[in-house]
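> Return a 3D structure for these sequence lines:
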Amino acid sequence: MMNDLDWLLDLVALGTVADLAPLVGENRVLVKRGLRQMRQTTRQGLFSLAGVSELSVPKITAMDIGFRLGPRLNASGRLKEALASFELLTTTDVFKAGELAQQLEMQNRERQRITRDMQTRAEEIATSQDKDSHLLFAVDESFNSGVIGLAASRLTEKYYRPAVVASKGEEETRGSCRSIPEFHITDALDQCADLLVRHGGHAAAAGFTVKNENLAELVLRLKSVAEEKLSGTELKPTLTADAEVSLSEIRPELYEKCLRYLEPTGYGNREPSFVARNVKVKNSRTVGAEGKHLKLSLEDEKGLTHDAIGFRLGDWHKNIPARVDILFTYELNEFNGRVSYQLNLKDLKKS
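Sure thing, here's the model as predicted:
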């Protein structure tokens, strides 16, 4: 029996996951019920958005929202205004829904291009100032304020340091911050509150606005706070596995009988991860823009082949070892209407 408000739960799931709310407690319950509602939705906009995202609506997962639907919905607001996304989710016109979905797809591709260019420029600025700084800071008048957070995230991932990317206007500068578990970025901004027009966030991400006359002092003070907090700390990311397995133990039945019942997984409720050692590499290639992602065919002890994808691990392709130790999650993958199981590589090293 459907509650009067159940028809809105697909939107609740969409917003909760896309906004990176932790998938624990009531959030997890709402997203789980929302996904069930989404898989039987009649919203034309969701069908069209799933279409350009190469997804099947009855099989959408929280991961699909986070990595495929969410970025497309957010693209319009990042580049211009979010009206197109709102209209997509509310229209009952199938033709308008298709046009809006295509518009968001094009805006998302433009957003990806801008983010890549901005990341390159932000990295140049941040590392040229002080390569060994405990906090990276990049500010430029050309930066698009809608995607500075994405560029900051990439810097934090690459250098494992708190990072700030800021867009400088005529009178004020808007900044977006991303951080690591060892450094509470909003606490750091609190210590600089006298310099800021406004700020807010949480431990891992924050934003602020500062008058341009206070910008230089803010950079110095944030770097000083980071130096004090992180000095003597080994700044290396730590990945934790839930179990060490033989690759031959990773089979579709494991997903169907166990892993899928842990859904929805995502921020705050990560997927189970595994380590397998001395795995044979049969084939290696790069995929994606500029070959940033790594695609492997791996052979287990019984001679069976497993497909694996490593996002932003493309640099490994040039010197991939014959045998590797891998840390991965196991997932259901749908692409171009084809459903398969694959390893999602989080890290690897030579055996």
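> Going by C-alpha atoms from here, please, whenever you check contacts or count neighbours.
Will do.
> need the contact list for residue 229.
Residues in contact with residue 229 (C-alpha atoms under 8 Å, 6 or more residues apart in numbering) are residue 183.
> which secondary structure element contains it?
Assigned by DSSP states H and E, residue 229 belongs to helix 215-230.
> What's the first helix or strand after that helix?
Once the chain leaves helix 215-230, the next helix or strand it forms, by DSSP H and E, is strand 243-244.
> Which elements pack onto the helix or strand following that following strand?
Toward the C-terminus, strand 243-244 is succeeded by helix 252-257 as the next helix or strand (DSSP H and E). Here helix 252-257 touches strand 323-335, going by 3 or more C-alpha pairs under 8 Å, 6 or more residues apart in numbering; DSSP states H and E.
> and the residue positioned nearest the centre of the chain, helix, strand or coil?
Geometric centre of the chain, nearest residue: residue 67, 6.5 Å, by C-alpha atoms, centre = their mean. Recorded secondary structure, residue 67: helix (DSSP: H, G, I helix; E, B strand; the rest coil).
> Please list all residues in contact with the closest residue to residue 333 other than its chain neighbours.
Spatial nearest neighbour of residue 333, excluding adjacent residues (C-alpha to C-alpha, 6 or more residues apart in numbering): residue 340 at 5.2 Å. Listed by C-alpha under 8 Å, 6+ apart, the contact partners of residue 340 are 332, 333, 334.
> Turn the buried ones among the residues you listed into a named ChimeraX selection, would you?
Filtering those down to the buried ones (16 or more other C-alpha atoms under 10 Å) takes a single ChimeraX command:
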select :332,334
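> Quickly name whichever of the contacts of residue 340 is closest to residue 272.
If you rank the contacts of residue 340 by distance to residue 272 using C-alpha to C-alpha, residue 332 comes first, at 13.5 Å.
> I'd say the closest one and residue 308 touch.
No - Residue 332 is beyond contact range of residue 308, at 11.5 Å (criterion: C-alpha atoms under 8 Å).
> To compare against the first, here's the next sequence to fold:
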Amino acid sequence: MRWVFQKHIPSNIFQNLTNIPEVVAQILYNRGISGQKTMEEFLEPDYDEGIHDPFLFRDMEKAVARIQKAIRDKEKIVAHGDYDADGVCGAAVLVDGLRQLGAQVEAYLPHREREGYGVNKETVRQLAKNGTNLIITADCGISNQPEIELARELGMDVIVTDHHHEPLQMPTAAYAIINPSVSTETYPFRGLAGVGVAFKLISALYQKDNGKTVPKGAEKWLLDLVAISTITDMMPLLGENRVLVKYGLIVLRKTRRFGLHALAQAVNTPIEKFDTDHIGFRIGPRLNAAGRLQHADIAFQAMITKSAGEAQKLAQRLEQINNDRRLVTELISTEVEQQLGEVAPEQKALFAFGNNWPIGVVGLVAGKVAQKYNRPVFILGEVDGNIVASGRSVPELNIVEVLQASAKYYAKYGGHAAACGFTLKYKEDFDEWKQFMHDLIKEKLDGADTTQMLKVESEIRLTDITWELWQFLEKLAPFGQAHPKPVYAARQVTVQQVKALGKTGKHLRLVVEQGGMTKQSVGFGFGEWSQKLSPGQKIDIAFTVDLNEWNGQRELQLKILDIHV
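A predicted model of the protein is given here:
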């Protein structure tokens, strides 16, 4: 793996800082943050200062007025979410928030395979038939111009809350559009998750309510869901998102939601200890699993139930579905690897197709394959005679721009720079589309270095790894997309002890020394190195700094990410 070191913080910037160690200042500089005041604000974010006024959205006044009318006139409102964790939590934020204001609101979540992503025309017809007056989308809608046009024809208004990339054809029939990713939007922060946009809408409604119906500040109780989805949807944990997630974790640790307490029990972790890793690797996958293999409504009900007993049953169902998801993912990954065979350097994009692959899981497989080969990957399957796909990209390629350049092939598509989903218009176009995509991606990646790389914040010595550094790392949290756990490199450390861990020796335990400082380290998946290393050997290591707690003892240890000899 190629290590890429960040540009060293200029001495004129660091010399003007006080009480911020250089290893910490380097991290902040790498995130585009410089100057004493902005660094201190990042380390100690303030909620009131860090959250933007929701009415900075250009259509927010219009949207709020329409919802207020719906509440006054007792109109039927439907919160139309999506089948992933962001769409589930976004719908839950809308339903919980609106019900507190006295709205008559229900949620609708689509079935991934039967209805696909976003708003479906048949769904629109059914909602109209059921007497719906107002549809508010969560995490979808921006790419649904024909469906929203149909809704208007059938007498329903649609307020779009979404965060996905601006499509070539905007939903001009929408009553209001609240999406920070739209090029003409006036809102100052572009990185909100779908749930974050829904939260801004509820915040605006509560601001207008001014304590008459709900207590001032009551919207903060929704931040547990905002944190979960912002992390799970891999949105950048910088700017406003950092504040939402930092305070959302505080709310999560004291959440009133029975479903989250039940899930915490299921993953055997006290909820008061939850951090971004627990959400990203334990809670998020369970919420996503429902929509991947069964129906997202299971996850939605878990988030809004007022019954502890029902929460336990729903958490158990999510646990079982997630176990099934793991098994199916592993099976499909094996089949994909068999299809790909030996990947040649000239293959700039990878494709795999399976008739019986659950479409809800192929995105996970695409992500694993893209990470392994550091190439854009498209995993396709067939649903009701249509070819449906999930794609994952690499940092050098915006996958939505690729889809826009090949838009003639799709019945529908959407996504972010790093991930996408689409349905081909015609099955018989598959081979032509595949060649077109490969040529297009090859052209866009021409000259790009696609070998696997590891971004390293800075080189440090083991003597720099102190409890003072750990205290600053805790202030730098929460970590996630665009603000990962700092990766450090230490050169010419001496191996003192080496041992394979786990029943099959899959993992590695190392004790390393440098300058008289000894550190314990662990490398997950590095078991083979136990046969390559020996005491006294000098190596370079890339790692993160973690806290290891056992039997009441606390110790800083290194989590190895790569080894160079």
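> if we can go back for a sec, wait, a strand at the residue nearest to residue 333 of structure 1?
Yes - using three-state DSSP, the secondary structure at residue 340 of structure 1 is a strand.
> Three-state assignment for residue 22 of structure 1, please.
Quick answer, by three-state DSSP: residue 22 of structure 1 is coil.
> Can you find the partner of residue 62 of structure 2 in structure 1?
Taking TM-score structural alignment, residue 62 of structure 2 has no aligned residue in structure 1.
> can you check residue 413 of structure 2 too?
Applying TM-score structural alignment, one finds that residue 413 of structure 2 aligns to residue 199 in structure 1.
> how near is residue 45 of structure 1 to residue 98 of structure 1?
According to C-alpha to C-alpha, to the nearest Å, residue 45 of structure 1 stands 7 Å off from residue 98 of structure 1.
> which helices and strands sit right next to the lengthiest helix in structure 1?
Counting residues, the longest helix found in structure 1 (DSSP state H) is helix 94-129. On a contact count with 3+ C-alpha pairs under 8 Å, 6+ apart, helix 94-129 of structure 1 meets helix 44-52, helix 70-79, helix 83-90, strand 136-140, helix 148-159.
> What residues sit buried inside that helix?
Neighbour-count burial for helix 94-129 of structure 1, counted by 16+ other C-alpha under 10 Å, picks out 96-98, 100-108, 111-112, 114-116, 118-119, 121-123, 125-126.
> Residue 264 of structure 2: what's it in contact with?
Here residue 264 of structure 2 is in contact with 270, 271, 283 (C-alpha under 8 Å, 6+ apart).
> Can you find the partner of it in structure 1?
Residue 264 of structure 2 maps onto residue 50 in structure 1, by TM-score structural alignment.
> quick one: its match and residue 225 of structure 1, what's the gap?
44 Å.
> Residue 330 of structure 1 now?
Distance from residue 330 of structure 1 to residue 225 of structure 1, by C-alpha to C-alpha: 39 Å.
> so the counterpart of residue 143 of structure 1 in structure 2 is in which element?
The pairwise alignment with structure 2 assigns residue 143 of structure 1 to residue 357, based on TM-score structural alignment. Per DSSP H and E: residue 357 of structure 2 is located in neither a helix nor a strand.
> Residue 357 of structure 2: neighbouring residues, count only.
19 (other C-alpha atoms under 10 Å).
> how about the closest residue to it other than its chain neighbours, what does it touch?
Closest residue to residue 357 of structure 2 apart from its sequence neighbours, by C-alpha to C-alpha, 6+ apart: residue 381 at 6.0 Å. Neighbouring residues of residue 381 of structure 2 by C-alpha under 8 Å, 6+ apart: 353, 354, 355, 356, 357, 358, 359, 387, 388, 389.
> Roughly how far does residue 381 of structure 2 sit from residue 288 of structure 2?
Distance from residue 381 of structure 2 to residue 288 of structure 2, by C-alpha to C-alpha: 19 Å.
> For the alignment partner in structure 1 of residue 457 of structure 2, give me its contacts.
Under the alignment (TM-score structural alignment), residue 457 of structure 2 maps onto residue 242 of structure 1. Counting by C-alpha under 8 Å, 6+ apart, residue 242 of structure 1 touches 272, 273, 274.
> So which bits of stretch 234-253 of structure 1 are buried?
247, 250, 252.
> pretty sure the first one is touching residue 276, no?
Yes - with contacts counted by C-alpha under 8 Å, residue 247 of structure 1 reaches residue 276, the gap being 5.9 Å.
> quick one: contacts for the residue nearest to residue 314 of structure 2 when sequence neighbours are not counted?
Leaving aside its sequence neighbours, residue 314 of structure 2 sits nearest to residue 302 (C-alpha to C-alpha, 6+ apart; 5.8 Å). By C-alpha under 8 Å, 6+ apart, the residues touching residue 302 of structure 2 are 258, 259, 260, 310, 311, 314, 315.
> Now which residue in structure 1 aligns to residue 302 of structure 2?
For residue 302 of structure 2, the aligned position in structure 1 is occupied by residue 88, per TM-score structural alignment.
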